[in-house]
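Visitor: next come a sequence and a model predicted from it.
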Amino acid sequence: MIQDMGLELIRIMGPFDANLLGRLLLTLVLSGLVGLERSGHERASGFRPHILVGIGACLVTMAGAYGFAELSSERDALRVASYVVSGIGFMGAGAILRHGTTVRGLTTAATLWGCAGIGITVAVGLGWLAIAGTLLFLFTLTVLEWFERRLNFGGPISRLRIHLRDDSRSVGKALDALVRLGVPVKRATVLPGAGTSALLDVELARTLSAEQAPLLARQLLTLKKYVVQVETAITPLDEPTTMDESDEVQKDDTIVPLNLKDATLLRDLNDPDEAVPGSQTERSR
């Protein structure tokens, strides 16, 4: 009786294979290394999601390669792997977010897809190739990112820190103003500010000149209902130039492409909204 139960358990569990277990552990380590790099950038799809994707891809590929020996004499891991790659595409799409003209998550989606490739490569017995691929992933995500920021095809990335008033429309108004002024926004992040106010951290796609930065700050400060203060950093290494509503800025006639001199361009953004029936403004009419 006990012997029969043991045989049935072996049939259910299958024979133990240390090689397959080792491949799973190697996938965990390699996918975890890539996930740690993403976690350092505070991405939701960070350490654990990358490991889960890698291990899942490895399991499915090994199941396709070794799990159907009783049903077929031919192993067809390639077919299963193709389904894995297609399925991971949907997960990668969920990591991509679009805010206006700014798209975030492309790198994280690519690393998720890459971890599936790591798992597949380990599953078919090419551990050395998976290790080499992981090292190239990390090289691309770290060293080449630093190189890209240095190169930036025109200069170091500029940043704006816009201190907003406690108004639910402040973020939208500030971003709308940047679009009207022709400012190339690469990424915008809303951070908690002092008290109940908010801080809009804006990363620009190209560098502002020393003349453009104060003019841009002055334009944004015309939104008195929504913007309190603007900090501009010409390069990440420079000290930010802080301006508030009392600062005077000289205009320069040499400013190019950005539309920073039209004093009326943002005027309607600062106008009061249409009065709500029953409000004090409506009663005064």
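Guide: Everything's here; your move.
Visitor: only C-alpha atoms for contact and neighbour calcs from this point on.
Guide: Noted.
Visitor: where do the strands sit along the protein?
Guide: Remark: strands assigned in the chain by DSSP state E are 97-99, 102-104, 159-164, 185-192, 198-204, 227-233, 241-243.
Visitor: contacting residues around the second one?
Guide: Okay, so that is strand 102-104. Here strand 102-104 makes contact (Cα atoms under 8 Å, 6 or more residues apart in numbering) with 96, 97, 98, 185, 186, 187, 188.
Visitor: how about those residues, which pair is most distant?
Guide: Pairwise distances across the contacts of strand 102-104 (Cα to Cα) peak at 17.1 Å, for the pair 96 and 185.
Visitor: which residues sit in contact with residue 151?
Guide: Neighbour list for residue 151: empty [criterion: Cα under 8 Å, 6+ apart].
Visitor: how near is it to residue 138?
Guide: Separation of residue 151 from residue 138 (Cα to Cα, to the nearest Å): 19 Å.
Visitor: same question, residue 198
Guide: Counting by Cα to Cα, the gap from residue 198 to residue 138 is 34 Å.
Visitor: which one's more surrounded, these two?
Guide: residue 198 (21 against 17; other Cα atoms under 10 Å).
Visitor: pretty sure that one sits against residue 174.
Guide: No - Residue 198 lies out of contact with residue 174 (Cα atoms under 8 Å); the separation is 11.5 Å.
Visitor: what about versus this one:
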Amino acid sequence: MSTSKPTLRSVNVTRYVTPLREGGSLPAIAEADDGFMYVLKFRGAGQGANALIAELISGEIARALGFKVPEIVFANLDEAFGRTEPDEEIQDLLKASVGLNLALHYLSGSYTFDPVVTTINETLASAIVWLDAFVMNVDRTARNTNMLTWHNELWLIDHGASLYFHHAWSDPAAQARKPFLPIRDHVLLPFAAKLDEANEAAHRIITPALLRSVVSLVPDEWLPDETMTAAEKREGYVQFLLSRLSVSDQFINEAKHAREAII
């Protein structure tokens, strides 16, 4: 597992390839000036920059914990990009997203993970459940696992529905201590028999310094707020995560009770 300081590259989007008609950020496959293909997530989509912030923070925490996560990059969208796009809905989305967006390396040839046909060990399942309970990710269910198999390895994707407290910003530290009932719908919960071990392992890696380092990656322009500065809002994310970490025994017990009810 890695504890190195996270960094993000920046790329310029050169070609819109095809839309992916799913997800709150209305993503698309796009090509960038480094020659790679990416799943591009737009700041101008319905949930705005919040979905990108959640994707960035939760994705980089997952990476620090040792999970395989596609490389996350900042993706610049030029004002002239998309002017020839014939689809009006897509053109409006591109216009609303001029500037800094987020993208994840496209795992060509990957396929959706299905726990019914692919065995997952208890240690890995427990660690993923811990992560999603920690960041309050509501979107890793049987209906939408948000996991891919690529080159015979499990990859975690699409964390834009996590950290949902920021959609109605109010006392982040207090929000972090609230119960997380959606954990009962987690697709891997039946296999997560080692939650206490996962909790101990995560605490060895996730430190206040690591959390501050990850949150520091969030660009100022994604943090507009009439009532606080970007620095103050960034600190709010840090306080949420620190508070959430401090009550990990609580959310692990929630997960264990939910698991007992379904097995």
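Guide: Now that the structure is in, tell me what you want to look at. None of the values given here were measured: they were computed from a predicted structure.
Visitor: quick TM-score on the pair, please.
Guide: After superposition, the two chains reach a TM-score of 0.25 (TM-score structural alignment, normalised by the length of the second structure), with 114 aligned residues with a Cα RMSD of 6.4 Å.
Visitor: so where do the helices sit in the first structure?
Guide: 2-13, 18-39, 47-66, 77-95, 106-123, 127-141, 143-151, 170-180, 212-220, 280-284 (DSSP state H).
Visitor: please identify the most buried of those.
Guide: helix 106-123 (a mean of 25; mean count of other Cα atoms under 10 Å).
Visitor: quick one: list the elements packing against that one.
Guide: helix 18-39, helix 47-66, helix 77-95, helix 127-141 (3 or more Cα pairs under 8 Å, 6 or more residues apart in numbering; DSSP states H and E).
Visitor: who touches the last one?
Guide: So the one you mean is helix 127-141 of the first structure. Against helix 127-141 of the first structure from outside (Cα under 8 Å, 6+ apart): 23, 26, 30, 31, 33, 34, 37, 111, 118, 119, 121, 122.
Visitor: separation between residue 205 of the second structure and residue 199 of the second structure?
Guide: 10 Å.
Visitor: neighbour-wise, which of the two wins?
Guide: Neighbour count, other Cα under 10 Å: between residue 205 of the second structure and residue 199, residue 199 has more, with 20 against 16.
Visitor: can I get the helices and strands packed on helix 106-123 of the first structure in TSV with distance to residue 160 of the first structure?
Guide: Below are these laid out as TSV (distance: least, Cα to Cα, whole Å):
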stretch	distance to residue 160 of the first structure
helix 18-39	24
helix 47-66	30
helix 77-95	25
helix 127-141	24
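Visitor: go through these and name the closest to residue 12 of the first structure.
Guide: helix 47-66 (14.0 Å).
Visitor: if I look at the residue lying closest to residue 119 of the first structure once chain neighbours are set aside, how far off is residue 85 of the first structure?
Guide: Distances taken as Cα to Cα, 6 or more residues apart in numbering put residue 58 closest to residue 119 of the first structure, at 4.2 Å, once the chain neighbours are dropped. Residue 58 of the first structure sits at a distance of 11 Å from residue 85 of the first structure (criterion: Cα to Cα).
Visitor: shared neighbours of the two, anything?
Guide: Common neighbours of residue 58 of the first structure and residue 85 (criterion: Cα under 8 Å, 6+ apart): residue 116.
Visitor: for the second structure, longest strand please?
Guide: strand 10-19.
Visitor: which helices and strands sit right next to that strand?
Guide: strand 28-32, strand 72-77.
Visitor: let's have these in TSV, adding mean neighbour count and distance to residue 92 of the second structure.
Guide: Below are those laid out as TSV (neighbours: other Cα atoms under 10 Å; distance: least, Cα to Cα, whole Å):
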stretch	mean neighbour count	distance to residue 92 of the second structure
strand 28-32	20	14
strand 72-77	21	13
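Visitor: adding distance to residue 122 of the second structure, write those strands out as TSV.
Guide: TSV is the format used below for those (distance: least, Cα to Cα, whole Å):
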stretch	distance to residue 122 of the second structure
strand 28-32	33
strand 72-77	27
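Visitor: so which of those gets nearest residue 259 of the second structure?
Guide: Once those are compared by Cα to Cα, strand 72-77 is nearest, at 31.9 Å.
Visitor: quick check: chain neighbours aside, which residue is closest to residue 112 of the second structure?
Guide: Nearest residue to residue 112 of the second structure in three dimensions, chain neighbours excluded: residue 148, at 4.6 Å (Cα to Cα, 6+ apart).
Visitor: immediately after the host helix or strand of that neighbour, which helix or strand?
Guide: Element membership of residue 148 of the second structure, judged by DSSP states H and E, is strand 147-150. Using DSSP H and E, the helix or strand that follows strand 147-150 of the second structure in sequence is strand 153-156.
Visitor: quick one: contacts of the next helix or strand after that next one?
Guide: Scanning forward in sequence from strand 153-156 of the second structure by DSSP H and E, the next helix or strand is helix 172-176. Here helix 172-176 of the second structure makes contact (Cα under 8 Å, 6+ apart) with 165, 166, 236, 237, 239, 240, 241, 242, 243, 244.
Visitor: dump the residue contacts of the fourth one.
Guide: By Cα under 8 Å, 6+ apart, the residues touching residue 237 of the second structure are 172, 215.
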